[in-house]
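# heads up, no residue letters with this:
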């Protein structure tokens, strides 16, 4: 947007007051008046005015009473639920505070806020203004032009023409057609039955417009085509109802008209605001207005909550009598959603046992049930086993909605007590991860970020380091405060995050259909564990020890003296001081670097660096795997149980730790031998199933490059097909060297490799590598277009998306320095592919597990490693796994190229490859 172009800022007040009401906790003023929606509106409007201080502006609300659409269609909005009483009571307060903040307010009887906004936008555009419409309403996307854009302050999403096309699959001038086909259930506007966003966008793309779809109605097949033909008489009325009117006469409400000159910001009514903030308990904003607080936000961040009411309004209770327990059990049974938290004696999933439990059913209301405290205060407590027995029916009732922070851990804890908890509907850690994967997802960080609150920390209670005490020894009163805060703040964070997810169809799908089900599935995989042959690993460890001793002698001979192989300083003195090898790069302190990249480069020409690398690799294998894995066998199960961290990698990939089973090196014989120790039980098998060339298939889908699509559709060797295209030859004539070069280009481009990287990999001159890349892009122009468009989109939005709608944030792509920005641009190309692959393997795991359960099979999923699922199964189920698992994995999504999954079997993980 040109900074010199005058700006008009139009706020869809009616959209935002509903969203603010549902996004905010149930906040109350000193007189008990609900103020949550007021909080949200004030925060959003303050942020907008800070961001656009010189703009003309209007906050537009719906007037009460019917509009012209009711005359056209008496059933318009007939099924809309009545406005909640708590929200209706806040409307006068919202109108009052908006005016006190200096915003022009517009409410026009007989038309909707959308129509007033549409009219103002066109008048402003005609007079040379840029227009920003702040809304959460998709209907207003029809107003977007080169001069008009949409801004959603609650999700920080900005939609210009390209953004509308990317989000909805149709350009702004076809949004009316798109809405007409889909209908609008909220406004009770019928569309074509069973036609959703994908079908509507597909039809418009194929036929150009709604008129084109109507003209082709007789040729559209299936149930959708039949439903379209039934709706033909209705569609003109539907189109009228969803079209925003842009020629309303606003002369009675705005002077001069037609003009936007009457929409200048007014000065903030400081005295009026002080009185308003005082009356309704907005303490932070009052202090800010009085000059005691921090400066207003100027960054375009999602609306942050005003801190909730003062602490004296909270009700935290320690439950240590059966009467109070029964009272709280009734609350849990009556509540629509309950936040709960476990306090335990360990962080280990399979070892943790309950010390206490907390529950929250409303803001500032929670209880703590101490069960195994053993401090000096000899606390009065209810018996653990009896409490769990009484809670078990509620805990195992899948119809009782539950909420937590990192619910997989709590589910493990309950499982350790023989309780299979069901009904986990939400997880605030995963909500945060889906919304902003690049930020911290701890409850402490979320409460600060979303609620403006800081609670007690674990260290506040238990201390740090060697002086840290077990939670069971914490004073019960302090433990209750801490645990009640955790469950109650979790509920507050959920009320802030969930509306933002539900407002975005892609994020909602990722959260509801991928991440939440995956959490439950990973619980099963972690508890399954995997068998290892400890004796085999110990034998391998001994062999590696002997190899390392021999290597040390070879290293000393090549160096001409003994030296500490683990010391970078001594290695540097030998390589660069004594032997005079060329210095490739230096550390921050100016010393020659001996990192792996440098040693790898030197190893091509000198034997000592090669031997050092070999020693490092074997030493790491020994210390990380062959020595440690036997020690990590659980004594109760006889298996190794890794922990899958779900909210770590920004791409959506899982991270395995304690032990890390995803980083076992498989490019060396020694690394592959470690997989030989992952074994099946007697009479059983290990199966390994993975996707074939998954990221290249995703690249073909995303880029829609005709040559790539054709290669995968035909089942051709993609690298040979690429070589044939690049080198202008037939598939049969492609040489081994040409295929190797094509493979390096295929995978290199996914990871942002340039000519120098390709040259190093192929051992050719950079000029020749550049020629290869130029030839590639000349033949695969769709890939070039995709890469250029993705980088541009990422710079505009700050993120890229997977096929399923997961957002992959790239903070450095806007504000980073040269190298960091370049790295972010490379990530922008790779992240959608890696992220989509991560989504696919999660969906595959869910689909396979569902089939296992449905058919009563004994097959267990024991590991998930990148694009691979590892199973343990009885020999009798081999044929079922061989036929069903690849089909299930290939069927979890319909891409523009076929998905292909392959499965192998063996007595060990390595033998299954």
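Alright, I've got the coordinates. A quick note: this is a predicted structure, and the numbers were derived from the prediction, not measured. Numbering: from 1, shown residues only.

# only C-alpha atoms from now on, for both contacts and neighbour counts.
Noted.

# all helices for the stretch 251-400 of the chain, in order.
All helices of the stretch 251-400 of the chain, identified by DSSP state H, counting those that start in this stretch, fall at 270-280, 283-289, 322-334, 384-395.

# can you say which of those helices is nearest to residue 241?
Residue 241 lies closest to helix 270-280 among the helices of the stretch 251-400 of the chain, at 38.9 Å (Cα to Cα).

# who does the closest one touch, helix- and strand-wise?
helix 91-100, helix 283-289 (3 or more Cα pairs under 8 Å, 6 or more residues apart in numbering; DSSP states H and E).

# I'd like these laid out as JSON lines, including distance to residue 359 and mean neighbour count.
Output for these, formatted as JSON lines (distance: least, Cα to Cα, whole Å; neighbours: other Cα atoms under 10 Å):
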{"stretch": "helix 91-100", "distance to residue 359": "33", "mean neighbour count": "18"}
{"stretch": "helix 283-289", "distance to residue 359": "28", "mean neighbour count": "17"}
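
# can you list these in JSON lines and add distance to residue 539?
Formatted as JSON lines, the helices and strands packed on helix 270-280 follow (distance: least, Cα to Cα, whole Å):
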{"stretch": "helix 91-100", "distance to residue 539": "73"}
{"stretch": "helix 283-289", "distance to residue 539": "65"}
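
# which residue is nearest the middle of the chain?
Nearest to the geometric centre of the chain sits residue 434, at 2.4 Å (Cα atoms, centre = their mean).

# report the contact partners of it.
Neighbouring residues of residue 434 by Cα atoms under 8 Å, 6 or more residues apart in numbering: 501, 507, 510-511, 806-807.

# quick one: it is in a strand?
No: according to DSSP: H, G, I helix; E, B strand; the rest coil, the state of residue 434 is helix, so it is not within a strand.

# any idea how far residue 516 is from it?
According to Cα to Cα, to the nearest Å, residue 434 stands 10 Å off from residue 516.

# most surrounded residue in the contacts of residue 434?
Taking other Cα atoms under 10 Å as the neighbour criterion, residue 806 ranks highest of the contacts of residue 434 with 29 neighbours.

# that one reaches residue 506, doesn't it?
Yes: here residue 806 reaches residue 506: they are 6.6 Å apart, a contact under Cα atoms under 8 Å.

# second structure follows, compare the two:
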């Protein structure tokens, strides 16, 4: 019996949106924002190429939505009413996408009056009735209603497969009940109402109990509770809802597919090399154009088959990022598992000879200070990698090479700075090797940091990078180890599966590097930022490794004191309320506040309940004692639970030190974030919060020193705006807040009152963060009109600041991003949003991000410069913390004078701005006393 033929149907509308959002802002002329956008086109090519490789087909169609209304709009005017209009730069790419998909060998359909889903439904049912196996490639769950033994929906992006069993498992009902299911649940994306407050679980339960929607409607009177009432109230709507969610399978496609039901016209064709080459050159895809191999150049090769090999050139003399991405999707892989010394020696020779090696560790913990190696993988060529299992266990685990001996053999190469290495999040792997006594040198690249510099607004994990830039999707950790309580340690994973997973990680890392690095090489300013991030990663590794000493006794005393105060506050709150109550219960707070004490209702929640959130408490606390007590109680309880109770527990037993983790690729501004524990959020505005820093101490004979940039963001504002008055204030060493007060209030500098200086300080910092007159009024406790007058006066006195803000917003709208002084790009996806509040938020970020980002660049530059000098001159001084604009050191008491002299100088000299940089140093027995 011959194998049935296959029809692949692509949900082109779903694909093009995915392509648009997954790709960076590519242009036909790189760097020219006025040239046509090409990101969605490039992403679509990637996805269609990958699908063709993964899913053989005899017939293939890519179906798009046609412009204009459909029968559903006539039936229900609010259909899809909430959907945002298609972005203009995506709309402009639709015709080229249709063109290139055809050139790649696919039929393209867009039928007016019906949606792509309806065309897909009609083609799928027509083919299935002829015994053709149908594969629908889409992430749209609505297409699940088409599934039957001959029709399957696959999501190539997530790997999800919806066959009959898959649909039943996912939704709780079989495919033939999916229309009923969708009718009950509704479709928020398309603005189709269902039964109010009926979700997937209730819908599945009803359908399994009653058998069908019609049977449920007939017995609606039996359904109890609020859900039953909502069902009965919606009975008149459900027939319309069912029509809206039902995919048509009988569209008249004769005008578009004249031979239906015969499918020959939809046969998958060969790609067209010369038209493709011309297309690629027209839209700036030079790598793809070069990768098209001329048939004459492929000796002995033919153009037969449907694999797409015709336009891949494996030995193209110049391979750019675009070609790499396409090739990565298409190739076969060769992964080895190293279980004996001869195989080890063969691979070790390859490592030593390779110009760049991608390296990955598999461990038994995510805690980088405790993690131990389970296995190692390497990739030296695209598609070639090896895994060394070292600590796998279990009855089926094979004999493995000894961990200690393998690491001893690898150590000289790992510690050789001349042996170039590459990784994904290399700082973690450095810690893992350090746990085994190995100091890895020679890391030249980190794909996580490459992505962070090039596309800060997107995810930087390897799975996302590989899928986004090479079209590859691989195994996940959960695929191997499971989830939640049933998750097994990596050491218990079967070696063959672990090898496939780890080799794939190293191989994908090498692939991603080959796509991202050329983009960095081509842009000098971004390349400079990437170099800074790589250097910062090394310094952060050193800081994390060193840790900071914790005084557990001090923390214990603070916890005791806080506990006493918290109990006292509870007693005082009970006395004011006249009864005991749960201070954390919004319901009980509402009853006490509004029913018993008669406090005014400030605002209500979305459900109409009287709100007692933080904002309400702060407002009420201005006039009433109980809300003030509750705010203080919450603040102290959080401080106790987050810091004084936990810091000592987080100290590593063997060091007595806390080793915070610095996440380098999180904040879009370039700032570092600290976690486990978070040392950047210690609430230092309160006396109790500042006391926590007393527990950060130095070893005997040593002290703590703090070096902090002074008013760094205001100085950056002066530099960026070039405002004469601001520049003069900083150049002459004036108190900038006093100088601003003198300008705004029209008085001499020496006549400025403390209150006026306070107002000026709020204005200075508020405007940096895009504060409105309303926000300023709230912050100062004055009328909005008065705050607006202050802001107007500020801009009259500092016109350069206003000019900078206006120019920055205009530039951001044109380019989609802003830049720091040193070239870091900060993307603003919502800067041209039709949504007013989102656009306004992006405009505020456009003003502030260059200042925050430049401050982040400066502190990183300072860290690198300081560490370099310490290594050369004072290795006994250790950098132990970085918090905001501050560096914290532990040093011998005899080195205080050197530090006070040289560290401020080094920090001031890392860059030359229009105003001087100033760093101030304090020294003490603990972190708090160093301030």
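Now that the structure is in, tell me what you want to look at. The structure displayed is predicted, hence computed values, not measured ones.

# tm score of chain vs chain?
Once superposed, chain against chain, the TM-score is 0.69 (TM-score structural alignment, normalised by the length of structure 1); 667 aligned residues with a Cα RMSD of 3.3 Å.

# the residue of structure 1 positioned farthest from its centre and residue 693 of structure 1, how far apart?
For structure 1, the C-alpha farthest from the mean C-alpha position belongs to residue 560; by Cα atoms, centre = their mean, that distance is 54.1 Å. Computed as Cα to Cα, the residue 560 of structure 1 to residue 693 of structure 1 distance reads 47 Å.

# then residue 433 of structure 1?
For residue 433 of structure 1, the distance to residue 693 of structure 1 - Cα to Cα - is 27 Å.

# so between the two, which is more surrounded?
Between residue 433 of structure 1 and residue 693, counting by other Cα under 10 Å, residue 433 is the more crowded of the two (24 against 14).

# who's in contact with residue 409 of structure 1?
So residue 409 of structure 1 contacts residue 349 (Cα under 8 Å, 6+ apart).

# return the residue of structure 2 aligned against it.
Per TM-score structural alignment, the equivalent position to residue 409 of structure 1 in structure 2 is residue 428.

# look up how far residue 637 of structure 2 lies from the residue nearest to residue 456 of structure 2 when sequence neighbours are not counted.
What sits nearest to residue 456 of structure 2 in space, not counting adjacent residues and going by Cα to Cα, 6 or more residues apart in numbering, is residue 668, at 5.7 Å. Look at residue 668 of structure 2 and residue 637 of structure 2: by Cα to Cα, they are 31 Å apart.

# who's more crowded, these two?
Neighbours per residue (other Cα under 10 Å) separate residue 668 of structure 2 from residue 637, with residue 668 holding more: 20 against 17.

# does that one touch residue 457 like I think?
Yes: the pair residue 668 of structure 2 / residue 457 is scored as a contact, 6.3 Å apart, by Cα under 8 Å.

# which neighbours do those two have in common?
Both residue 668 of structure 2 and residue 457 are in contact with 826-827, where contact means Cα under 8 Å, 6+ apart.

# and the residue nearest to the centre of structure 1? What does it align with in structure 2?
Match for residue 434 of structure 1 (TM-score structural alignment): residue 453.

# now do that match against residue 389 of structure 2, distance only.
Remark: distance between residue 453 of structure 2 and residue 389 of structure 2 (Cα to Cα) = 33 Å.

# residue 547 of structure 2 now?
Using Cα to Cα, one gets 31 Å for the distance from residue 547 of structure 2 to residue 389 of structure 2.

# what about residue 510 of structure 1, distance to residue 447 of structure 1?
Applying Cα to Cα, the value for residue 510 of structure 1 to residue 447 of structure 1 is 23 Å.

# got it, and residue 224 of structure 1?
As judged by Cα to Cα, residue 224 of structure 1 and residue 447 of structure 1 stand 46 Å apart.

# these two: which has the busier surroundings?
The neighbour count for residue 224 of structure 1 versus residue 447, taken as other Cα under 10 Å, is higher for residue 447 (23 against 16).

# ok, now which ones touch the more buried one?
Going by Cα under 8 Å, 6+ apart, residue 447 of structure 1 touches 453-454, 489-490, 492-493.

# try it again with 7 Å
453-454, 489, 493 (Cα atoms under 7 Å, 6 or more residues apart in numbering).

# buried subset of those as a PyMOL selection?
A single PyMOL command selects the buried members of those (16 or more other Cα atoms under 10 Å):
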select buried, resi 453+489+493
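
# filter the contacts of residue 447 of structure 1 down to the ones in helices?
In this view, these that belong to helices under DSSP state H are 489, 493.

# out of the contacts of residue 447 of structure 1, which two sit at the greatest distance?
Pairwise over these, using Cα to Cα, the maximum falls at 454 and 493, 12.5 Å.

# what's the match for residue 564 of structure 2 in structure 1?
Residue 564 of structure 2 maps onto residue 546 in structure 1, by TM-score structural alignment.

# ok, average deviation of the helix or strand containing that match from structure 2?
Secondary structure assignment for residue 546 of structure 1, by DSSP states H and E: helix 534-559. With mean Cα distance after the TM-score superposition for structure 1, helix 534-559 of structure 1 departs from structure 2 by a mean of 0.7 Å once superposed.
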